[in-house]
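[1] Starting from these lines, generate the structure:
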Amino acid sequence: MIKYPILFLIGGIFSLMVAMGIGRFAYTPILPLMQNALHFTDALAGYLASSNYTGYFIGAILAGVLPLKKNKVFYLRASLLASILTTLCMGLSHSYILMLVLRFVSGVVSAFIFVLASSIVLDKLSATGKTNWSGLFYSGVGFGIFFSTLLIPSLNNLFGWEGVWVGLAIVSLILAIFVWLWLKESSNITLNKDEPLNEIKVPPLKWLPYLIIAYGLEGLGYIVTGTFIVSIAENTPVFKMDSSFVWIVVGLGAIPSCIIWSTLAKKCGFVKSLVFSMLLQAIGIALPVIWLSQTSLILSALLFGATFMGITTLATTLARQMNPSNSSQIIGYLTAIYAIGQLIGPTIAGVLSSYTQSYNTSLLGAACVVLIGGLLLISGVKYERMPLTKSLTIK
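    Reported below is the predicted structural model:
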């Protein structure tokens, strides 16, 4: 049994704050600062983002195929240390080539941490009958985005963009200490097959390709806003606030989103909730094109924050329900297809934005891609309406 389940959960939350909220997504609010200082074009910024997502793709593949089952905590800790080092080194160099390498390595270890932490935490919550805590676990990404972005203006004013990376690395180190102390794996934990979550109606494994393809399209579409929304605000004359504020809004939206979407999924069905969340996200992505104002950018950020981690929570939880015996592998596959979309999206969007001198084409394309992904999932709604049978329960 887990003696202190709340500390274990907090350790999981902190691991996502380090790897995702800081290691991956801090780049978005720091990007305008780096562009102003180093004169990056949007295309170069897109390549730098895609380097991170290429690493994330490779890390997800490795996490899914390597025999990590018996040493999950060890690999998680090693990945956390590597994530902290890459964040630190981003502030110690002005070399674009080195930054490409650092963002690539950061992507690899971020994927390892996400897959391993998700597997460890979801398995243990399942074993102890606390699956309702899964939404709290994934809120770590939102907490990481929110708190790191709050620090960025002060760190930038004092030490410049280099000091922002170094300061966030120090914050990551402090959080990682608690992960090291609290997130441990017990060999006597076994999956609880009588757990109530297993009684939720889910599609059969043959439907899994639809989920994988839709999740890949989500990765391709959402990352355009995830990479450029702060730069869009920075370059919008009607936006009178500090551009990093939109990323704070993203974090605020993301913190409760996983809990809200998980609760909705248990009442209405995971597939229906996924379709609805992707529709909302598509609207949020396209909003600044349809109506460009300070208000629309804030609403876009809120809708984005309220959906992107909620979609991840729903997709990974649903996939795990469909194949709980090998959660690391199935989450690894999902994360890999998600990462393929992510590594393509910023490059296309960056080139289009540089060519057209506008983000509108990129945003509209991204919104359409997410919408198509949501429509692909509609075929799974029928399984949630069927009576619970032996073929639909998880064994």
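
[2] contacts, neighbours, all on C-alpha from now
    Fine.

[3] Helices of the stretch 101-250 of the chain, residue ranges please.
    134-182, 208-234, 245-268 (DSSP state H, counting those that start in this stretch).

[4] Residue 335: which of the ones you listed is closest?
    Nearest to residue 335 among the helices of the stretch 101-250 of the chain is helix 208-234; the distance by C-alpha to C-alpha comes to 8.5 Å.

[5] Mind giving me the packing neighbours of the closest one?
    When contacts are defined as 3 or more C-alpha pairs under 8 Å, 6 or more residues apart in numbering; DSSP states H and E, helix 208-234 packs onto helix 27-38, helix 245-268, helix 270-290, helix 294-322, helix 327-356, helix 360-376.

[6] Switch those over to TSV; also include mean neighbour count.
    Converted to TSV, the helices and strands packed on helix 208-234 look like this (neighbours: other C-alpha atoms under 10 Å):
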stretch	mean neighbour count
helix 27-38	19
helix 245-268	22
helix 270-290	24
helix 294-322	24
helix 327-356	24
helix 360-376	22
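
[7] run this one through as well so I can compare:
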Amino acid sequence: MRTQINVKYLDHPDIQEADSILRSCVHCGFCTATCPTYQELGDERDGPRGRIYLIKQLLETGDISEKSQTHLDRCLTCRSCETTCPSGVKYGRLAEIGRGIMEEQLERPFKQKLVRWLLRKVLPYPSRFGPLLRLGQLGRPILPAELKAKVPAKQPSLAWPQSNHARRMLVLGGCAQSSATPNTNVIAARVLDKLGISLLMAPEAGCCGAVSYHLSAHEEGLAFMRRNIDAWWPEIEAGAEAIVISASGCGAMVKEYGEKLIKDPQYAAKAKRVSELAKDIGEILVKEDLAQLQLQNQGRKTAVHCPCSLQHGQQLGGLVEQILQQAGIELTRTRDGHLCCGSAGTYSIQQPEMSQKLLSNKLEALTIENPEQIVTANVGCQLHLGSKSEVPVKHWIELLDPR
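    Below you'll find the predicted structure:
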């Protein structure tokens, strides 16, 4: 694709990268076949190829309209198009750059600005999000059905295993997961403890930075990344084998720390090392002898939802299924596994209509063989699917809990 970048952007720090990505697109349109929003709306501007043209237009003319902003906002950034693209176009990165410039240039309506600001100032902070969630859980019995479905039931607290194995790994505590599904990491720690690995939490670490970064508050997102690097670095220097991440959305972001901070002379090398150490919990377990867990026969038919952040962002599609089959768990057939469930970080809040359509489609695709439970690898997908599912929705690590 030929480009002629507007002179007003020539000094932008990411413009050369954006130009290179634009030039790598050959207009083939293969991406439209796997784009969830294009499949629903049938509008070229609501598919990757059309959105690439919108970003190209912005960078060449210097202008962006509210209509173009709407089409870019509807993008889930699921990156299914990247998995499909024969030319290796880094659409997700181009969308980040384009949205960042758009956010600086075009004033949003007050309601949108307020919602985005609240998401950034509440969701990444467990000390803020946690009390609000608990308040919602207390009032859950009297909430209208639509709201009640969006508030996850409170989980009984499980104890973190006390262990001191020679093998040590760090874990990302996260933000929403630490409040909404706090036992996910506890169970991950119990599983790894049984395998002779101690899982350590760095109290100073928190949100991976994805919430802010994906809402175009890039500097705010980078600040979260630097804080996590500082919190983990002493244990990394002491020999921690890996940084284990049980929320695949966070995992996709931490694996990009090296790219995001490559221009920061103080953090570039450390960020690169952190990204190298970042592993989805599945990447750890697939290399271990799961017979040591001495699992009982699960006896429940299970459907697996592979989050976009795991299959497209981290390119680890099929990993969860491999581990669960190895553990003797019966998996049911599903369809359209490449399509997003509609959670997509904060998308379900900002684009509720499209999100609900995709959720209904996904639940239909997951239940074609009447599973008794659904498992996934990301807290956002887990809560989103659970809000409408007629069968329990869990994190897949729960099926390996040695108890």
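
[8] List the TM-score for the superposed pair.
    Here the superposed chains carry a TM-score of 0.27, computed using TM-score structural alignment, normalised by the length of structure 1; 182 aligned residues with a C-alpha RMSD of 7.1 Å.

[9] With respect to burial, which of the helices of the stretch 101-250 of structure 1 scores highest?
    helix 208-234 (a mean of 24; mean count of other C-alpha atoms under 10 Å).

[10] and that one, how far from the chain's centre?
    Here the centre of helix 208-234 of structure 1 is set off from its chain's centre by 10 Å, with C-alpha atoms, centre = their mean, to the nearest Å.

[11] what about the helices in the stretch 101-250 of structure 2?
    Using DSSP H, counting those that start in this stretch, helices in the stretch 101-250 of structure 2 cover 110-122, 126-138, 145-148, 176-180, 183-194, 210-214, 218-237, 248-254.

[12] Please identify the deepest-packed of the ones you listed.
    helix 248-254 (a mean of 26).

[13] Please name every helix or strand in contact with that helix.
    strand 278-280.

[14] Now residue 87 of structure 1: closest residue in space that isn't a chain neighbour?
    Of all residues not flanking residue 87 of structure 1 in the chain, residue 169 sits nearest, at 5.5 Å (C-alpha to C-alpha, 6 or more residues apart in numbering).

[15] do you know how far the one you found is from residue 84 of structure 1?
    5 Å (C-alpha to C-alpha, to the nearest Å).

[16] next one: residue 289 of structure 1
    From residue 289 of structure 1 to residue 84 of structure 1 the distance is 36 Å (C-alpha to C-alpha).

[17] before we move on, what about residue 276 of structure 1?
    36 Å.

[18] out of the helices of the stretch 101-250 of structure 2, which comes closest to residue 260 of structure 2?
    helix 218-237 (7.5 Å).

[19] Give me the helices and strands touching that closest one, please.
    Helix 218-237 of structure 2 packs on helix 210-214, helix 268-277, going by 3+ C-alpha pairs under 8 Å, 6+ apart.

[20] let's see it at 7 Å
    With contacts taken as 3 or more C-alpha pairs under 7 Å, 6 or more residues apart in numbering; DSSP states H and E, helix 218-237 of structure 2 sits against helix 210-214.

[21] that older thread, looking at the helices of the stretch 101-250 of structure 1, which is closest to residue 342 of structure 1?
    helix 208-234 (5.0 Å).

[22] how about the helices of the stretch 101-250 of structure 1 in TSV, adding distance to residue 75 of structure 1?
    Formatted as TSV, those follow (distance: least, C-alpha to C-alpha, whole Å):
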stretch	distance to residue 75 of structure 1
helix 134-182	12
helix 208-234	25
helix 245-268	26
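
[23] sorry, back to before: for residue 394 of structure 2, find the nearest of the helices of the stretch 101-250 of structure 2.
    So among the helices of the stretch 101-250 of structure 2, helix 183-194 is nearest, using C-alpha to C-alpha, at 9.1 Å.

[24] Check which helices and strands that closest one sits against.
    Using 3+ C-alpha pairs under 7 Å, 6+ apart, helix 183-194 of structure 2 sits against no helix or strand.

[25] So which residue is smack in the middle of structure 1?
    residue 309 (5.6 Å; C-alpha atoms, centre = their mean).

[26] That one and residue 258 touch, don't they?
    Yes. Assessed by C-alpha atoms under 7 Å, residue 309 of structure 1 is found in contact with residue 258 at 6.4 Å.

[27] rewinding a little: mind checking how far the residue nearest to residue 87 of structure 1 is from residue 245 of structure 1?
    21 Å.

[28] do the same with residue 272 of structure 1
    From residue 272 of structure 1 to residue 245 of structure 1 the distance is 32 Å (C-alpha to C-alpha).

[29] Residue 284 of structure 1 too?
    Separation of residue 284 of structure 1 from residue 245 of structure 1 (C-alpha to C-alpha) stands at 17 Å.

[30] Residue 14 of structure 1 now?
    For residue 14 of structure 1 relative to residue 245 of structure 1 (C-alpha to C-alpha), the value is 22 Å.

[31] likewise residue 11 of structure 1?
    Residue 11 of structure 1 is 27 Å from residue 245 of structure 1, by C-alpha to C-alpha.

[32] same check, this time on residue 302 of structure 1
    Distance from residue 302 of structure 1 to residue 245 of structure 1, by C-alpha to C-alpha: 11 Å.

[33] same thing with residue 285 of structure 1?
    17 Å.

[34] Give me the nearest residue to residue 283 of structure 1, chain neighbours excluded.
    residue 367 (6.9 Å).

[35] Spit out the contact partners of that neighbour.
    221, 282, 283, 285, 286 (C-alpha atoms under 7 Å, 6 or more residues apart in numbering).

[36] Farthest-apart pair in the residues you listed, please.
    Farthest pair in these (C-alpha to C-alpha) is 221 and 283. Separation: 11.7 Å.

[37] returning to what we had before: identify whichever of the helices of the stretch 101-250 of structure 2 lies nearest to residue 53 of structure 2.
    Of all the helices of the stretch 101-250 of structure 2, helix 210-214 comes closest under C-alpha to C-alpha, at 20.3 Å.

[38] Quote the end-to-end distance of stretch 236-249 of structure 2.
    In stretch 236-249 of structure 2, first residue to last residue: 22 Å (C-alpha to C-alpha).
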